[in-house]
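Enquirer: sequence-free structure coming up:
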């Protein structure tokens, strides 16, 4: 097996799937940072800051031989963060608020190596169809929304709620591939070389 090209500063299975999809070889070192938003922090600034902090934290722990890729994704509706649900009631309330409306997803990626950190941001808008309380309850019972920001997975059963998407599908999943590929090229890393 070929050597890794970079370190992924995330334990997210979705980010691994997306890097696999574009043929990037990586090793995983999950970052351990405080992800609390600053008061009045804008969604784009938060996503970029956290992606950078994750990459820098892992870079500091590494042997400094491989670039480190950090990523962060957040959803926003009516100026409120769409976080991972605390419980069933929280998930159902969140999904009901999104029913028949659009919400924004901010997905940032940062690549750090030596003295350089470059970042990029993807902003997407997702429209949900109108949902019934019974189908939201059934979705919760599937187990899928439990650990997902916004209480849904666009790449899973949650796709049936998505009426349309403007922006990056992979960004909504958690790693905007267009922006990621551009950063990798800037650092001289190849794509599709698995």
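Expert: Yep, that arrived. Everything numeric in this text was worked out from a predicted model, so none of it was measured.
Enquirer: all contacts plus neighbour counts: C-alpha atoms, from now on.
Expert: Fine.
Enquirer: give me the distance between the most centrally placed residue in the chain and residue 68.
Expert: The chain has residue 174 as the residue nearest its centroid, 2.2 Å off, counting by C-alpha atoms, centre = their mean. Using C-alpha to C-alpha, to the nearest Å, residue 174 is found at 16 Å from residue 68.
Enquirer: next up, a structure to set beside the first:
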């Protein structure tokens, strides 16, 4: 069993990550810094998720001298096209229309850092969407908050209940943090 010996800082504003960390029984503080999330175009989706998680970790060089800093980045990839957070309602509708009746991958890159030590990993989950109507997509975009979510949806939201046919892999990874891999990584870090 993981016994927390050092204070943990979670560098994320995601309420889903906060909830998952609490459900894991971890004691942590949330710390935030603005980080440029751009990445080299030639990277594959898994590499992008890890690259951005590590870029976020680099911004916390001072804090990680006496804390374990956890950073993460989640991306949705449809046919290797990265679908980030939608810019507006039209963009969200476009993304969800693309995902309707198809499958896609959700990648989360995670970085643990303490002092000079950095351990990064990723998880991938295959998500299968049923076909959803334009009316259902509009309802979701107008009544839920798709704008802070990669791919314009949250699996724990209404659309996850009506559109996600099945997943192969970690459910918590799709929420933004592969908790089972994080637990193992913390246990050996």
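Expert: Nice, thanks for sending it over. Quick caveat, the model's predicted, so the values are computed rather than measured.
Enquirer: which one is the residue nearest to the centre of the first structure nearest to, not counting chain neighbours?
Expert: residue 73 (5.5 Å; C-alpha to C-alpha, 6 or more residues apart in numbering).
Enquirer: tell me which element the one you found falls in.
Expert: strand 68-77 (DSSP states H and E).
Enquirer: what does the longest helix along the first structure rub up against?
Expert: Across the first structure, the longest stretch assigned as helix under DSSP state H is helix 43-61. Here helix 43-61 of the first structure makes contact (C-alpha atoms under 8 Å, 6 or more residues apart in numbering) with 9, 29-33, 35, 37-38, 67-74, 76, 106-113, 117, 119-121.
Enquirer: aligned partner of the residue nearest to the centre of the first structure in the second structure?
Expert: In the second structure, the residue paired with residue 174 of the first structure is residue 176, using TM-score structural alignment.
Enquirer: residue 156 of the second structure in helix, strand or coil?
Expert: coil (DSSP: H, G, I helix; E, B strand; the rest coil).
Enquirer: so what's it closest to, chain neighbours aside?
Expert: residue 175 (7.1 Å).
Enquirer: what helix or strand is the residue lying farthest from the centre of the first structure on?
Expert: The outermost residue of the first structure relative to its centre, with distances by C-alpha atoms, centre = their mean, is residue 134 at 28.0 Å. In this structure, residue 134 of the first structure sits in helix 133-141 according to DSSP H and E.
Enquirer: what's that helix in contact with?
Expert: Contacts of helix 133-141 of the first structure (C-alpha under 8 Å, 6+ apart): 88, 91-92, 95-96, 145-146, 157-158.
Enquirer: show the buried residues in those residues.
Expert: Neighbour-count burial (16 or more other C-alpha atoms under 10 Å) applied to the contacts of helix 133-141 of the first structure gives 88, 91-92, 95-96, 145-146, 158.
Enquirer: ok, now which ones touch residue 39 of the second structure?
Expert: Residue 39 of the second structure is in contact with 48, 51-52, counting by C-alpha under 8 Å, 6+ apart.
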